[in-house]
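**Q** Predicted coordinates and the sequence they were generated for:
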Amino acid sequence: MPPTFLSTEERPLFVSYKGKLYNIRAFADKHPGGRKVLERVAGGDIDVFMHGDQRIMGVKHAHSDAAFDMLERYSMDQNFKKDKLVDSGLPVMFEVGHLKEDYWRWIHEPYDGRLRLFTSDFLERLTNTKWWAVPLIWLPLVIFFGIHGIGHMYHDYGFKLGLLISSVLFSLGTLAWTLLEYMLHREVFHWRPDPKSYTQITIHFALHGLHHKTPMDSERLVFPPTLAALIIGFFYSIYISIFPYPVFCLFAGGKLFGYICYDVIHFYLHHGRPRPTTNLHFRKVYHHNHHFKDFDAGYGISTSLWDYVFDTEGSGPL
């Protein structure tokens, strides 16, 4: 059983007001309306509730100037001015391991900015990836696999049956990606390092801790092509050796397509503005709550399917 570094009482309780992040955990028990009200809105925007434009738990209340002044005391900006890693502006990759027991709390106090990782400008540039690089690099490979796979199926089974088999294999590959996405996110990215191990903390930070610390860093939201190539190459070597070539092309093409969808959707969930009540709006809030409300739930990015299967579903809009 992995150690739990943060009890329920210690976990941050984040709310957002006018795009600014606040950790009001220390105020929760003092709130006149009770802590349950604050826990209900945790992870979301509180603008409409602060101004009394919308009810929460049956109550509508326009807050006083004093309440807004009190809220300002819990601004995350104040924390970052005292954070020796964030405030210094110095490279952090080989410094986070020294946080030891404070690391798990530190990465779950999000910073709305960028952290420099390396002293070397070259290494620093390698960590930055534009979202459009993912489809630009990998979609041609999906098209190549798809054309080859469909061509073989058409030759062996004719147009209708060949197209049906191709569609099924491609869809199974995409579904397999969603399961891999879920397992990677839950078991690898959210693996909890030994708080006494400098090496484990540094590895975890490189894998996923950085993303939770700086969730709005637009150039560190998708897999760098070099890292993605290693993972894709690993599965390529497995699939090409166990599947007939046409099956390999369609299944692997579908799985690679699933990965492209995942990275593009992930970027959109952080920076897109979907219309309320749409599926993408639900997914945005669902993932937003994973970052700011309950990081031990809601592991699915492109779909919630496996969260429901494995009982780790997160929360969507109120």
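**A** Happy to help now that I have it. These figures come from a predicted structure and were not determined experimentally.
**Q** contacts, neighbours, all on C-alpha from now
**A** OK.
**Q** and Ser16, that one's in a helix?
**A** No. Assigned with DSSP: H, G, I helix; E, B strand; the rest coil, Ser16 falls outside any helix and is strand.
**Q** now it: how far from His155?
**A** 57 Å (Cα to Cα, to the nearest Å).
**Q** Give me the buried positions along stretch 224-243.
**A** By neighbour count on 16 or more other Cα atoms under 10 Å, the buried set for stretch 224-243 is Pro224, Pro225, Ile232, Tyr239.
**Q** what does it rub up against?
**A** By Cα atoms under 8 Å, 6 or more residues apart in numbering, the residues outside stretch 224-243 that reach it are Leu126, Thr127, Asn128, Thr129, Val134, Ile137, Phe248, Ala252, Leu256.
**Q** between Ser16 and His155, which one's more packed in?
**A** Set Ser16 next to His155 and count neighbours by other Cα atoms under 10 Å: Ser16 wins out with 18 against 10.
**Q** Is it correct that that one is in contact with Val41?
**A** No. Between Ser16 and Val41 there is no contact under Cα atoms under 8 Å: 9.6 Å.
**Q** So which of the buried residues of stretch 224-243 is the closest to Phe159?
**A** Ranked by distance to Phe159 (Cα to Cα), the buried residues of stretch 224-243 are led by Tyr239 at 25.2 Å.
**Q** picking up where we left off before, kindly reformat the contacts of stretch 224-243 as TSV containing secondary structure, neighbour count and distance to Lys20.
**A** Listed next are the contacts of stretch 224-243 as TSV, based on DSSP: H, G, I helix; E, B strand; the rest coil; neighbours: other Cα atoms under 10 Å; distance: Cα to Cα, whole Å:
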residue	secondary structure	neighbour count	distance to Lys20
Leu126	helix	11	29
Thr127	coil	19	26
Asn128	coil	16	24
Thr129	coil	17	25
Val134	helix	20	30
Ile137	helix	12	35
Phe248	helix	23	48
Ala252	helix	29	42
Leu256	helix	23	36
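**Q** Got another one to weigh against that:
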Amino acid sequence: MFQSDLFERYSRVHPTTPFLFWVPVVSFVLWRSIGRGAPGALGISGAFLAGALAWSLAEYVLHRWIFHWHEDSPRGRRVHFLLHGVHHDHPNDKGRLVMPLGISIPLGVLFYALYRFGIGVAIGEPFFAGFVVGYLLYDGLHYAIHHFGMRSRLGRMLKKHHMVHHHVDHEGGFGVSSPLWDYLLRTMPKTKKSRVEPEAHA
């Protein structure tokens, strides 16, 4: 896909890679939080769940305003293709469905610093752990939506939501792990243009 063999190699990621890197990080951060004691089990659990919810909003914001950012110029089209256009052009490419560590690690460091120093280590670290688990849920679900049959009612709903985004309405359906923010911000995808089967691949 890319002329540079090096760029081609590092643009492809095995779907287990984010989990192999980030699960130990999350485990360590939670272990430190529990060992610290404060703010107690309820506070740690609440911060963790709040972090997971915060990821769902970050996922929506990134997808809507960063990944679907357009600038009508050769440079703008190139940036858009590298960020997200490649996925819309090749939606079933197994090597380009999860975020490369070269992107997720710098972003992780940035968000960790923001939460740790912005709201304090006692709340910031379990909040960050929940945020990362939300991200891993997103990456795992995104891969499953494109490559596995989704048999549960929830799974079929999420798959249809994402397939409509790919095939029918690119200006709606920005949530992958949840349609919550699409519903609240009125960007639920329009489905009347064509019929999209929940089990169809993108």
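**A** Nice, I can see it. Fair warning: this is a prediction, and the values are worked out from it, not measured in the lab.
**Q** Mind checking the TM-score on these two?
**A** Here the TM-score for the pair of chains, by TM-score structural alignment, normalised by the length of the second structure, is 0.90; 193 aligned residues with a Cα RMSD of 1.5 Å.
**Q** circling back: which ones among the buried residues of stretch 224-243 of the first structure map onto helices?
**A** Members of these lying in helices (criterion: DSSP state H): Pro225, Ile232, Tyr239.
**Q** ok, so of the residues you listed, who is nearest Thr178 of the first structure?
**A** Using Cα to Cα, Ile232 comes nearest to Thr178 of the first structure of these, at 14.6 Å.
**Q** Now do the same for that closest one: its match in the second structure.
**A** Matched by TM-score structural alignment, Ile232 of the first structure corresponds to Gly108 in the second structure.
**Q** can you check Trp306 of the first structure too?
**A** In the second structure, Trp306 of the first structure lines up with Trp181, judged by TM-score structural alignment.
**Q** Run through who's touching the strand or helix carrying that match.
**A** Assessed by DSSP states H and E, Trp181 of the second structure sits inside helix 180-184. Contacts to helix 180-184 of the second structure, defined as Cα under 8 Å, 6+ apart, come from residues Ser56, Leu57, Tyr60, Gly172, Gly173, Phe174, Gly175, Thr187, Met188.
**Q** If we go by neighbour counts, what in that helix is buried?
**A** Leu180, Trp181, Asp182.
**Q** what stretch of the first structure does stretch 125-140 of the second structure fall on?
**A** Mapped onto the first structure using TM-score structural alignment, stretch 125-140 of the second structure spans residues 249-264.
**Q** ok, of the buried residues of stretch 224-243 of the first structure, which one's closest to Phe292 of the first structure?
**A** Closest to Phe292 of the first structure, out of all of those and judged by Cα to Cα, is Pro224, at 24.4 Å.
**Q** Please report the distance of the closest one from His266 of the first structure.
**A** From Pro224 of the first structure to His266 of the first structure the distance is 14 Å (Cα to Cα).
**Q** again, but for Tyr198 of the first structure
**A** For Tyr198 of the first structure relative to His266 of the first structure (Cα to Cα), the value is 29 Å.
**Q** Give me the more crowded residue out of the two.
**A** Set Tyr198 of the first structure next to His266 and count neighbours by other Cα under 10 Å: His266 wins out with 20 against 17.
**Q** The more buried one: which element?
**A** Remark: His266 of the first structure resides in helix 245-271, with elements defined by DSSP H and E.
**Q** which secondary structure elements does that helix contact?
**A** Helix 245-271 of the first structure is packed against helix 133-157, helix 159-183, helix 225-242, helix 279-292, with contacts defined by 3 or more Cα pairs under 8 Å, 6 or more residues apart in numbering; DSSP states H and E.
**Q** of all those, which lies closest to Met70 of the first structure?
**A** So among these, helix 279-292 is nearest, using Cα to Cα, at 20.6 Å.
**Q** What range does the closest one cover in the second structure?
**A** So helix 279-292 of the first structure sits over residues 154-167 in the second structure, by TM-score structural alignment.
**Q** Next one: the alignment partner in the second structure of Leu123 of the first structure from Leu83 of the second structure, what distance?
**A** When the second structure is aligned by TM-score structural alignment, Leu123 of the first structure is paired with Phe7. Distance, Phe7 of the second structure to Leu83 of the second structure, using Cα to Cα: 14 Å.
**Q** I am finished for the moment; much appreciated.
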